[in-house]
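Chemist: pasting a predicted model and its sequence here:
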Amino acid sequence: MRTLASAAGRTVRTTEVIHFGNTLQQTYDAGEVTAALSGATRYDYIVLQEYSTLVATNPAAATSALLGTYAPAFARTLKPGGKVVLFKNWALRDPAPFATRAAAVAAIDTNYAALSAALDTPNVVAPISDEFEKLIATNGTSYLIVADGKHPDDTAIYLDAVTLYGILFRESPRGLSDQYLTATTAAALRDVAATQIGY
């Protein structure tokens, strides 16, 4: 997203704490989150992405991590008017333990809505799952998900980035640069993102 912002004449300053394959609780327990959320730095937004299937399959654990572990730090780390962004993960190619992909998506929808409502801190749900489903309905899962059935391909990464850009800067991503995609593909993705976030 920083590359997109730079191309648009904007600067994004970030603090990243990423442990691939970890839940948010595991990431917190690793220790680096404590410094990032100490209050020494104040943020306009805090973006949280939970482990890919946890919110759908174990909402109690996801709720405990968000409300019990992370939420106490938000008051000291968000600037006035700041928000938490809940990154709404997509359903994997294999929907297990759900019987169908539609059932997995329904659980994602229900549980992210519940997380958002339970969090007292002002927050917004980044509708990544909704965007995936719209595009997958037309193009199939391989359009956005790599062969392992879980991770995003370069097209999906661009979609995620333009979505977050629109949310964080509170403006339509429709005019952003194409980056490494063809103009037609990039414009179509920006249109999907802009529609989902209300631009």
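Modeler: The structure has been received and is ready for your questions. Numbers count the residues shown, from 1 in each chain.

Chemist: going forward, measure contacts between C-alpha atoms and count neighbours the same way
Modeler: Will do.

Chemist: all strands of this protein, in order?
Modeler: Taking DSSP state E as the test, the strands found in the chain are 43-48, 78-87, 123-126.

Chemist: and these, which is most packed in?
Modeler: Ranked by mean neighbour count, the strands of the chain are led by strand 123-126 with a mean of 20 (mean count of other C-alpha atoms under 10 Å).

Chemist: contacts for it next, please.
Modeler: Contact partners of strand 123-126, identified using C-alpha atoms under 8 Å, 6 or more residues apart in numbering, comprise 83-88, 112-113, 116, 163-164, 167, 197.

Chemist: save those residues as a markdown table, and put in distance to Glu133 too.
Modeler: As requested, the contacts of strand 123-126 are exported to a markdown table (distance: C-alpha to C-alpha, whole Å):
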| residue | distance to Glu133 |
| --- | --- |
| Lys83 | 25 |
| Val84 | 23 |
| Val85 | 20 |
| Leu86 | 18 |
| Phe87 | 15 |
| Lys88 | 12 |
| Tyr112 | 15 |
| Ala113 | 17 |
| Ser116 | 20 |
| Thr163 | 15 |
| Leu164 | 17 |
| Ile167 | 19 |
| Ile197 | 15 |
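
Chemist: among those, which one lies nearest to Ile136?
Modeler: Nearest to Ile136, judged by C-alpha to C-alpha, of these is Lys88 at 15.8 Å.

Chemist: now the helices for this protein?
Modeler: All helices of the chain, identified by DSSP state H, fall at 2-7, 24-29, 32-36, 54-57, 59-63, 71-77, 101-118, 128-139, 154-169, 183-196.

Chemist: put this beside the first:
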Amino acid sequence: MEQATQSSGQQQNRQQAVYDIRNGGHYGASAALSAQGYAPVAELYTGAWSNVNQGLQGNSRDILTTYWQHIINHLETDNHDYKIHQLPLARIKKVMKADPEVKMISAEAPILFAKGCDIFITELTMRAWIHAEDNKRRTLQRSDIAAALAKSDMFDFLIDIVPREEATSHAKRSSQAGGAAVNNSIHMNHNSANDLEMVSARQRLTKVIGRLVSWS
């Protein structure tokens, strides 16, 4: 945490960067800052923070570290409106109460869980989107999520829900296809297409997480 905070201080010494999620959401904002040279030094993310860029290289790694640096800055410095949440607190409380050992829940606990789930959904969407782009696709597939999970052991707890075999079988099918897939969005404006697909991808993954929560 100290190392990540030091990186934050180094970033602030430079001209203030603008993290603009209007173009492509968090992925677009992180990619833009990374391209401008604002990506934190990946080597600073060690220990408990090593999972931030685990399984990623080059530009993809820079995008994820830029996103996480934004999250750190946001949590440490911004004023937060705790009445606004991306996920329903009632559903989160229901899951927490499913544990028979949980007798009482403080008012702050569901808020922290909601924020944690929001960050988790965003990061996993970005990792899956990176895999989709690497395969020249504009549509996020279940196999992209499986491939993203396979690149980091911090997602091992999801192995029963999204088996790693899916990523392997998809890679084999892609290899056999010999690169025959065609980009259906070739006539679309690149930035507009990226915005729409990232929003759609995040909505799909949010629905998946919602189902997992309801099953619990």
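Modeler: Structure's in. What do you need? Model, not experiment: these values are computed from the prediction.

Chemist: superposed, what's their TM-score?
Modeler: TM-score of the superposed chains, computed with TM-score structural alignment, normalised by the length of the first structure, equals 0.31; 106 aligned residues with a C-alpha RMSD of 5.5 Å.

Chemist: quick check, nearest of the contacts of strand 123-126 of the first structure to Ala188 of the first structure?
Modeler: Thr163 (12.5 Å).

Chemist: what's the burial count for the closest residue to that closest one other than its chain neighbours?
Modeler: The shortest distance from Thr163 of the first structure to any non-neighbouring residue, by C-alpha to C-alpha, 6 or more residues apart in numbering, is to Ala193 (5.3 Å). Neighbourhood size, Ala193 of the first structure [other C-alpha atoms under 10 Å]: 30.

Chemist: same question, Ala183 of the first structure
Modeler: For Ala183 of the first structure, the count of nearby residues is 12 (other C-alpha under 10 Å).

Chemist: repeat that for Asp195 of the second structure.
Modeler: Look at Asp195 of the second structure: counted by other C-alpha under 10 Å, it has 18 neighbours.

Chemist: so which of the helices of the first structure gets nearest Tyr45 of the first structure?
Modeler: Shortest separation from Tyr45 of the first structure across the helices of the first structure is recorded for helix 154-169, at 7.2 Å, computed as C-alpha to C-alpha.

Chemist: between helix 183-196 and the closest one, find me the angle.
Modeler: Following axes from the mean of the first three to the mean of the last three C-alpha atoms, to 10 degrees, one obtains 40 degrees for the angle between helix 154-169 of the first structure and helix 183-196.

Chemist: let's have the strands of the first structure in CSV, adding distance to Ala104 of the first structure.
Modeler: What follows is the strands of the first structure, written out as CSV (distance: least, C-alpha to C-alpha, whole Å):
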stretch, distance to Ala104 of the first structure
strand 43-48, 20
strand 78-87, 16
strand 123-126, 17
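
Chemist: these: which one's closest to Pro59 of the first structure?
Modeler: Comparing those under C-alpha to C-alpha, the one sitting nearest is strand 78-87, at 13.8 Å.

Chemist: roughly how far apart are Asp195 of the second structure and Ala150 of the second structure?
Modeler: According to C-alpha to C-alpha, to the nearest Å, Asp195 of the second structure and Ala150 of the second structure sit 26 Å apart.

Chemist: again but with Lys172 of the second structure, I slipped
Modeler: Lys172 of the second structure sits at a distance of 15 Å from Ala150 of the second structure (criterion: C-alpha to C-alpha).

Chemist: between those two, who's got more neighbours?
Modeler: Using other C-alpha under 10 Å, the more surrounded residue of Lys172 of the second structure and Ala150 is Ala150, with 22 against 11.

Chemist: roughly how far apart are the more buried one and Arg61 of the second structure?
Modeler: For Ala150 of the second structure, the distance to Arg61 of the second structure - C-alpha to C-alpha - is 15 Å.

Chemist: one more: His74 of the second structure?
Modeler: Separation of His74 of the second structure from Arg61 of the second structure (C-alpha to C-alpha): 20 Å.

Chemist: which one of the two has more residues nearby?
Modeler: Set His74 of the second structure next to Arg61 and count neighbours by other C-alpha under 10 Å: Arg61 wins out with 21 against 12.

Chemist: list the contacts for Leu86 of the first structure?
Modeler: By C-alpha under 8 Å, 6+ apart, Leu86 of the first structure lies in contact with 47-49, 112, 116, 123-126.

Chemist: ok, now how distant is it from Thr185 of the first structure?
Modeler: Distance of Leu86 of the first structure to Thr185 of the first structure, computed by C-alpha to C-alpha: 26 Å.

Chemist: which residues in the second structure form helices?
Modeler: 2-12, 25-35, 58-77, 89-97, 108-134, 142-150, 165-177, 190-215.

Chemist: so which of those helices is the most surrounded?
Modeler: Most buried of the helices of the second structure, by mean neighbour count (mean count of other C-alpha under 10 Å): helix 142-150, with a mean of 23.

Chemist: and the angle for that helix with helix 108-134?
Modeler: Using the same axes, to 10 degrees: helix 142-150 of the second structure against helix 108-134 is 110 degrees.

Chemist: by how many degrees do helix 142-150 of the second structure and helix 165-177 diverge?
Modeler: 120 degrees.

Chemist: could you check the angle helix 142-150 of the second structure makes with helix 190-215?
Modeler: Computed with the same axes, to 10 degrees, the direction of helix 142-150 of the second structure lies at 80 degrees from that of helix 190-215.

Chemist: show me what helix 142-150 of the second structure is packed against.
Modeler: In terms of contacts (3 or more C-alpha pairs under 8 Å, 6 or more residues apart in numbering; DSSP states H and E), helix 142-150 of the second structure is packed against helix 108-134, helix 165-177.

Chemist: those helices into TSV, with extra columns for distance to Ile145 of the second structure?
Modeler: Output for these, formatted as TSV (distance: least, C-alpha to C-alpha, whole Å):
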stretch	distance to Ile145 of the second structure
helix 108-134	5
helix 165-177	8
